[in-house]
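Asker: Quick check, what structure comes out for this input:
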Amino acid sequence: MSDLSSRLQAALARPGRPSSDYDLNEGISLPAGRVLRPAAVLVAFEDTPFGPQLYLTKRASHLKHHPGQIAFPGGKVDAGDRDPVAAALREAREEIGLPSENVQILGHLDPHETVTSFSMVPVLARITTPFRPALEPGEVDEVFTVPLHHIANPANFRLEGRRWRGTWRHYYAAPYGPYYIWGATARILRSLADRLTPS
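Answerer: Here you go, the predicted structure:
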């Protein structure tokens, strides 16, 4: 087992806590009977000469939802998907050309509830064989990597806020170079950082 796999699996073995797009905002009351649609994302790291790197995408600017935002490869669980893992692998194959046979699944973090009514499962994985990304232009403008040491440090996350639907919404942001990582992506990465650097 690689050092990267061991480190990520040790993080998964530590207790986590559920996260959502709402948990940094006091006073928000969610309806008890709300229906959440299943989704999954692939949180995939690769060992490189520069250390472990996380793959992220910049969503296409013409998309209806979250245009231009930084995201993991992923999307909704389709009827033909066996489970969230299968959905995350399929989406990564479609969006960035990552062959499923190049991926070692390590486990998953707690589901994340989004403001768009998805229950999103972050599937943690290691890319075992280098690949050449092939972007789906209808969904992805860019694919890039972020060092594990950047997102493993809770000090690199800051709490920010903006008005959304008439109220202030607070969220994590973890900028890296020209990339503004925020919202659900940053919240999931902060949950992983908490597990990677236990107190």
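
Asker: CA only for contacts and neighbour counts going forward, please
Answerer: Fine.

Asker: Break down the chain into its strands, ranges please.
Answerer: With DSSP state E, the ranges of strands along the chain come out as 19-20, 37-46, 53-59, 70-71, 74-76, 103-108, 112-113, 118-127, 140-147, 158-164, 167-173.

Asker: Let me know how buried the residue nearest to His108 when sequence neighbours are not counted is, in neighbour terms.
Answerer: When the adjacent residues along the chain are set aside, His108 lies closest to Val123, with 4.3 Å between them (Cα to Cα, 6 or more residues apart in numbering). As a burial measure, Val123 scores 24 neighbours (other Cα atoms under 10 Å).

Asker: Tell me how far Val123 lies from Val103.
Answerer: Going from Val123 to Val103 by Cα to Cα, to the nearest Å gives 11 Å.

Asker: Touching, Ser59 and Phe144? I think so.
Answerer: Check again: residue 59 is Arg, not Ser. No. With contact defined as Cα atoms under 8 Å, Arg59 does not reach Phe144; the gap is 11.5 Å.

Asker: this one next, for a side-by-side:
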Amino acid sequence: MLPDCLSAEGERRCRQLLAGATARLRARPAAAAVLVPLCSVGGVPALLYTLRSSRLAGRHKGDVSFPGGKCDPADQDVVHTALRETREELGLAVPAERVWGVLRPVWDRHKATVVPVLAGVGPLDLHSLQPNPEEVDEVFTLPLAHLLETQNQGYTHFCKGGHFRYTLPVFLNGPHRVWGLTAIITEFTLQLLAPGTYQPRLAGTRLSGG
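Answerer: Alright, predicted model coming up:
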């Protein structure tokens, strides 16, 4: 059964669970920050994703991601980075009071720290967004119920030189495959929002940390 994470009680529970990590991590230096927008589409809880522009440079063009980007020296902290980048990429202004907290950081292949920031953005109409075509090709949502269905969950095993290296989650059967760091952050988010329903099958995954 999907918990009512959009209720005041659900929000309060999540904020309390993230409070310690948020206090430790929000002002800590990081390479980048992303916003994990928990929204409501037609009354259904969902997460908002973007499809990165195919015109971008680098290996992540055309990938599914959360809105976000590199931390700027002028940013106050990682929360400020995530909110600023979301506004620039999608035209979506999320008030700071809508931020629930900071999830466990992840690291890209270059060992750069990426900090996920969870926010409850409320009811959302995708047509009201103004995605920057230089950065975003598409915006879409996935209901939490979809992400929690086991047939939509998988894992990808990565090898190098014929030897196993690591395993990452992947979420399937939506408009686009969610994988890589975005899938890891999605997994952390589901652990927080639906602890009795979602149980990661990878050893050592936690929703927050230092």
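
Asker: And the residue in the first structure sticking out farthest from the centre, how close does it get to Ala173 of the first structure?
Answerer: Outermost residue of the first structure with respect to the C-alpha centroid, by Cα atoms, centre = their mean, is Gly166; its distance is 26.7 Å. Note on Gly166 of the first structure: its distance to Ala173 of the first structure, by Cα to Cα, is 21 Å.

Asker: likewise Val123 of the first structure?
Answerer: Val123 of the first structure sits 21 Å away from Ala173 of the first structure, taking Cα to Cα as the criterion.

Asker: now swap in Arg162 of the first structure and tell me
Answerer: 12 Å.

Asker: More neighbours: which of these two?
Answerer: The neighbour comparison of Arg162 of the first structure against Ala173 (other Cα under 10 Å) goes to Ala173, with 22 against 11.

Asker: which residue sits closest to the residue mapped onto the more buried one from the second structure in space, ignoring its chain neighbours?
Answerer: The alignment partner of Ala173 of the first structure in the second structure, by TM-score structural alignment, is Val170. Once flanking residues are discounted, Val170 of the second structure sits nearest to Trp179: 4.6 Å by Cα to Cα, 6+ apart.

Asker: burial of that neighbour, as a residue count?
Answerer: 21.

Asker: quick one: contacts for the alignment partner in the first structure of it?
Answerer: For Trp179 of the second structure, the aligned residue in the first structure is Trp182 (criterion: TM-score structural alignment). By Cα atoms under 8 Å, 6 or more residues apart in numbering, Trp182 of the first structure lies in contact with Ile70, Tyr171, Tyr172, Ala173, Ala174, Pro175.

Asker: Map these onto the second structure and name those still in contact.
Answerer: Retained in the second structure by both residues aligned by TM-score structural alignment, their matches' Cα atoms under 8 Å are the following of the contacts of Trp182 of the first structure: Ile70, Tyr171, Tyr172, Ala173, Ala174.

Asker: Would you check how far apart the first one and Ser199 of the first structure are?
Answerer: When distance is defined by Cα to Cα, Ile70 of the first structure is 28 Å away from Ser199 of the first structure.

Asker: Then Thr114 of the first structure?
Answerer: 27 Å.

Asker: Also Lys76 of the first structure?
Answerer: Separation of Lys76 of the first structure from Ser199 of the first structure (Cα to Cα) stands at 34 Å.

Asker: Number of residues surrounding Pro15 of the first structure?
Answerer: By other Cα under 10 Å, 11 other residues sit near Pro15 of the first structure.

Asker: Please name the nearest non-neighbouring residue to it.
Answerer: Distances taken as Cα to Cα, 6+ apart put Arg195 closest to Pro15 of the first structure, at 7.4 Å, once the chain neighbours are dropped.

Asker: what's the counterpart of that neighbour in the second structure?
Answerer: Counting by TM-score structural alignment, Arg195 of the first structure lines up with Leu192 in the second structure.

Asker: my read: that match touches Cys14, true?
Answerer: Yes. The criterion here is Cα under 8 Å, and Leu192 of the second structure meets it with Cys14 at 6.8 Å.

Asker: Out of those two, name the residue with the larger neighbour count.
Answerer: Between Leu192 of the second structure and Cys14, counting by other Cα under 10 Å, Leu192 is the more crowded of the two (21 against 16).

Asker: Look up how far Leu129 of the second structure lies from Leu92 of the second structure.
Answerer: Distance of Leu92 of the second structure to Leu129 of the second structure, computed by Cα to Cα: 6 Å.

Asker: and these two? which has more neighbours close in?
Answerer: Per other Cα under 10 Å, whichever of Leu92 of the second structure and Leu129 has more neighbours is Leu92, with 19 against 15.

Asker: What's the more buried one aligned with over in the first structure?
Answerer: Match for Leu92 of the second structure (TM-score structural alignment): Leu98.

Asker: Cool, thanks, talk later.
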